[in-house]
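Visitor: The sequence and its predicted three-dimensional model are supplied below.
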Amino acid sequence: MTDVDTASRDRLTVAVLAQYRMATTEQMHLILSPDVRIEQTRRRLVKLRGEGLINRVTLPQAGRTRVWYTTRYGAQVASEWPELRGRRPPRGAHDRTAVRLGVGHGLTVTETALAFLQDARRHGDLCQPLDWIPEVHHPLGGGEAVIPDALLYYRSHDTGTGEADSSGDGAGGSMLRAFVEVDRATMGPERLAAKLGAYARLHQYIPAPPPGTRRTLTVPEESWRRRYPLFPRLLFVLDGTGPAGIHTRLTALQAAARQPAHTALLHDIPILAAPMTDLLRHGPAAPIWHPIGGPDQRVGWMHTRHTLPGPTTGAEPRAAAPTTAGHRPDWSQLRT
């Protein structure tokens, strides 16, 4: 049984790296085995590297932090597993130089995933490591597509959670889905706000039938309905800038939300934005999120579109205790 457990944990380790693209040793430890000593995680990573399934780069500017990723062989092996079938890694996912140059954004996305995983554990909700799926491709036609930084699946034990984008799963909870965009202030506020337009198009996009297709009486439907029973909510995580920069980016998002083309999207789902610093300090469930297109309040990410709470007071949200004391990495120096 011990051998079976070891193989299962090895498999999950490779699967997480194949899906997340990259993670540090500490991130892998907290994602997979926070209840054991980190030395066990290190030994597992070293063993899998020796088997040619994963590799690492070392970042001297970050205290010689080791960043792990799958090799081409490891990704090929993982792609045959049912939980990862059909997911193609982006170009450069197995190249040492590409990984090194992409750590600023890649590790921040992984850190965002970790925040949701830890929050689920604290609250007794269900969110497994593979429920965070980066870069899911959503075609818009004409060669264009919406590719969020991640798609999140999350089941809350609270039956009153969610509305516009949640569905009961028959197990005494609500299933939530979210598109997550991690913004590190590497693009201007206008380009960030333009992402609202892309999601509004996806919300209404109906693919044209292939040439020569016979006309039927079937009512055409939006392409996203083939994947999701309800359109996922949209979360913006803002990083890489101070309070003034956060305010500027929130203002740009609020201005974009007033465009008539975005009305249907804003009516159907919550669109929220929060600073990364608040996410790490208080946890995603805390009232740290600013509703885009809504009143000037702060809410939790699972709030419903139509039941906003009253105005927030000046009190700070209660901080969530980190799984590992002092785990507050700063990737701001790794911008590449």
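Guide: Looks like it arrived, so ask away.

Visitor: alpha carbons only for contacts and neighbour counts from here, please
Guide: Noted.

Visitor: Strands of the stretch 51-200 of the chain, start to end?
Guide: Using DSSP state E, counting those that start in this stretch, the strands of the stretch 51-200 of the chain run over 54-59, 65-70, 132-134, 138-141, 144-146, 150-156, 166-168, 174-183.

Visitor: Centre-most residue in the chain?
Guide: Ala150 (3.6 Å; C-alpha atoms, centre = their mean).

Visitor: what about that one, distance to Gln19?
Guide: 10 Å (C-alpha to C-alpha, to the nearest Å).

Visitor: intersection of neighbour lists for these two?
Guide: Ile133, Pro134 (C-alpha atoms under 8 Å, 6 or more residues apart in numbering).

Visitor: Not counting residues beside it along the chain, what's closest to Glu111?
Guide: Leaving aside its sequence neighbours, Glu111 sits nearest to Gln27 (C-alpha to C-alpha, 6 or more residues apart in numbering; 7.2 Å).

Visitor: mind checking the SS state of the one you found?
Guide: Following DSSP: H, G, I helix; E, B strand; the rest coil, we place Gln27 in the helix state.

Visitor: wait, isn't it in contact with Ala113?
Guide: No - if you go by C-alpha atoms under 8 Å, Gln27 and Ala113 don't touch, sitting 9.8 Å apart.

Visitor: More neighbours: which of these two?
Guide: Ala113 (25 against 21; other C-alpha atoms under 10 Å).

Visitor: Counting by contacts, list what the helix ranked longest in the chain packs against.
Guide: What stands out as the longest helix in the chain, according to DSSP state H, is helix 103-123. Helices and strands touching helix 103-123, as assessed by 3 or more C-alpha pairs under 8 Å, 6 or more residues apart in numbering; DSSP states H and E, comprise strand 23-24, helix 25-32, helix 276-282.

Visitor: swap the cut-off to 10 Å and go again
Guide: helix 2-20, strand 23-24, helix 25-32, strand 132-134, strand 150-156, strand 174-183, strand 233-238, helix 276-282 (3 or more C-alpha pairs under 10 Å, 6 or more residues apart in numbering; DSSP states H and E).

Visitor: want to compare, so here's the second one:
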Amino acid sequence: MTSQPQPTKPGRTAWVRAKAYPNGSTNSVREDVLTALGVLKVATADQLHRLLRSHLSSNKSIRAALLDLQLNGLTASDGNTAARHKTWRLDGPAGLDAAAHVLELARSDMGGTARGAGRTGAPHAMAVNETILAFVRGGTTDGATGGIGMVTSWSTETEFTLPGGKRKVRPDAVLQAPEIGMPVLMVEVDRSTMAPARVAAKLPAYRELFLRQVRDYSPTTPDRTTAWWRQAYPGHTRDGFPPIALVVTGTGPQALTNRLQAIYDLSREYFLPRRRKDQYGEDSWCDYDDAIPVIATTLELLQQYGPMGEVWWRFGRADHHLSLLDALEDWDTKAEYDERARIRSEEIAAENRRKIEAKEKKEKERIARGCRNCHQPVEEWRRRYLGDNGEDPLCFDCQEEELAGRRPKAEAEAEKAAEETAEQPAEEPKKEHTWLQRVFKTDFSPDRDPW
């Protein structure tokens, strides 16, 4: 017979807590905490609360789950942030295995435990976490846009090997959001602690990474090779490489604007498209096959207005207030040029049709008028024989009359020309030379004195 819980106060029931979880955390909260730490690697209870249970007034349930997981050897705390918030991470292989089980990932895909990162406060990891929070939760101001995806849409500490196998590219975070037409977004968080030249130097490494080819045995691939990112993150519909988002923070608004401009100036050759002209040199378009789409904003604007707000600057464009989808759209593309060419060809075809119709109308009017002298109908064969000289044709009788009137004048002009020819003296026939004279340029005529 099971014993019923005894009420400690009227209207309340005292529940016995499990011995393994004396802080009273629930399975769902513990699983969510393991999921978040498996993605973020290191985070504070406040960040986990805003990411997982923002509808609750406090982070008590998150802290209870962290303590219970710590008692079971799955989480650990190394130190505090600058704001005196305790940092938490997964603890050892057991913590990684538990997070991998919840995330349904292989143990090899989990990365490390970020051991020791909390001893210095993990300032960079905290900035990356705040960036992910802004993407997932959306803006905080009234009327701000919502977020994108979930915490499982992200990954951190992801390493990509460059050709040669010795060098690697490691973005701060990677977002996969195919639901908005963005299969992958590489995110770089800059806390203004390094020179702009070092930030700009990451773009050539990304470009080298995006150019890496892998084998593809799909029947739709003619040369059996494709870019690795198209194979790893399928669904790309835009030309060019995957986009990179640059989020800056750590100083004032004007300093951040100047910093972005400096990075822009140092990396122009990697994000600007190439201008292509048509065969006539009359029109052109931008070729994005070798251009990296770089979008930039500040962490403060991202937190206020959300990722879908008008906070993005697409490098290469003058507008600094674009939404995410507008910033990712290319401008002056080949498709736009093809549309302009189609419209031009349709206009030319319409103009040609108009000219043909006008000519046919004029011809019909000429046929209706008939002979230009007597206005009698003119036979079709006579119209074709006389051709189109811009005048109405003549009937047979009118043409005979016109020719009879022109004949005396033509005869008089012929007689005058014959008289002028007769009056001119006859030209002396040109003396012919033998081949010997032509070769030696010498006159061997008998009347010439050779001496």
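Guide: The structure has been received and is ready for your questions. Note that the structure is a prediction, hence the values are computed from the model and not measured.

Visitor: on that earlier part again, quick one: residues contacting the residue nearest to Glu111 of structure 1.
Guide: Residues near Gln27 of structure 1 by C-alpha atoms under 10 Å, 6 or more residues apart in numbering: Ser33, Pro34, Val67, Trp68, Leu107, Thr110, Glu111, Ala113, Leu114, His327, Pro329.

Visitor: if you set the cut-off to 8 Å instead, what comes out?
Guide: Contacts of Gln27 of structure 1 (C-alpha under 8 Å, 6+ apart): Thr110, Glu111, Leu114.

Visitor: what's the answer for Val128 of structure 2, then?
Guide: Asp172, Ala173, Val189.

Visitor: gap between it and Ala117 of structure 2?
Guide: Taking C-alpha to C-alpha, one finds Val128 of structure 2 at 13 Å from Ala117 of structure 2.

Visitor: Which parts of the stretch 301-450 of structure 2 are helices?
Guide: Assigned by DSSP state H, counting those that start in this stretch, the helices in the stretch 301-450 of structure 2 fall at 324-328, 334-369, 380-386, 396-423, 435-440.

Visitor: Quick one: those as JSON lines, columns for mean neighbour count and distance to Arg275 of structure 2 too.
Guide: JSON lines is the format used below for these (neighbours: other C-alpha atoms under 10 Å; distance: least, C-alpha to C-alpha, whole Å):
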{"stretch": "helix 324-328", "mean neighbour count": "19", "distance to Arg275 of structure 2": "19"}
{"stretch": "helix 334-369", "mean neighbour count": "13", "distance to Arg275 of structure 2": "10"}
{"stretch": "helix 380-386", "mean neighbour count": "11", "distance to Arg275 of structure 2": "52"}
{"stretch": "helix 396-423", "mean neighbour count": "11", "distance to Arg275 of structure 2": "63"}
{"stretch": "helix 435-440", "mean neighbour count": "10", "distance to Arg275 of structure 2": "63"}
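
Visitor: For Ser28 of structure 2, find the nearest of those helices.
Guide: helix 324-328 (32.5 Å; C-alpha to C-alpha).

Visitor: Other residues contacting the closest one?
Guide: Pro243, Pro293, Ile295, Pro307, Met308, Gly309, Glu310, Val311, Trp312, Trp313, Arg314.

Visitor: 7 Å instead, please
Guide: Pro293, Ile295, Pro307, Met308, Trp312, Trp313, Arg314 (C-alpha atoms under 7 Å, 6 or more residues apart in numbering).

Visitor: any idea how far Tyr20 of structure 1 is from the aligned partner of the first one in structure 1?
Guide: For Pro293 of structure 2, the aligned residue in structure 1 is Pro270 (criterion: TM-score structural alignment). Using C-alpha to C-alpha, one obtains 25 Å as the distance from Pro270 of structure 1 to Tyr20 of structure 1.

Visitor: which residues in the stretch 201-336 of structure 1 form strands?
Guide: 233-238, 271-275, 290-291.

Visitor: Show me what the longest one is packed up against.
Guide: Using 3 or more C-alpha pairs under 7 Å, 6 or more residues apart in numbering; DSSP states H and E as the contact criterion, the elements in contact with strand 233-238 of structure 1 are strand 174-183, strand 271-275.

Visitor: closest one to Leu196 of structure 1 among those?
Guide: Of these, nearest to Leu196 of structure 1 by C-alpha to C-alpha is strand 271-275, at 9.1 Å.

Visitor: ok now that closest one, how far from the chain's centre?
Guide: In terms of C-alpha atoms, centre = their mean, to the nearest Å, the centre of strand 271-275 of structure 1 is set 13 Å apart from its chain centre.

Visitor: Many thanks, we can stop here.
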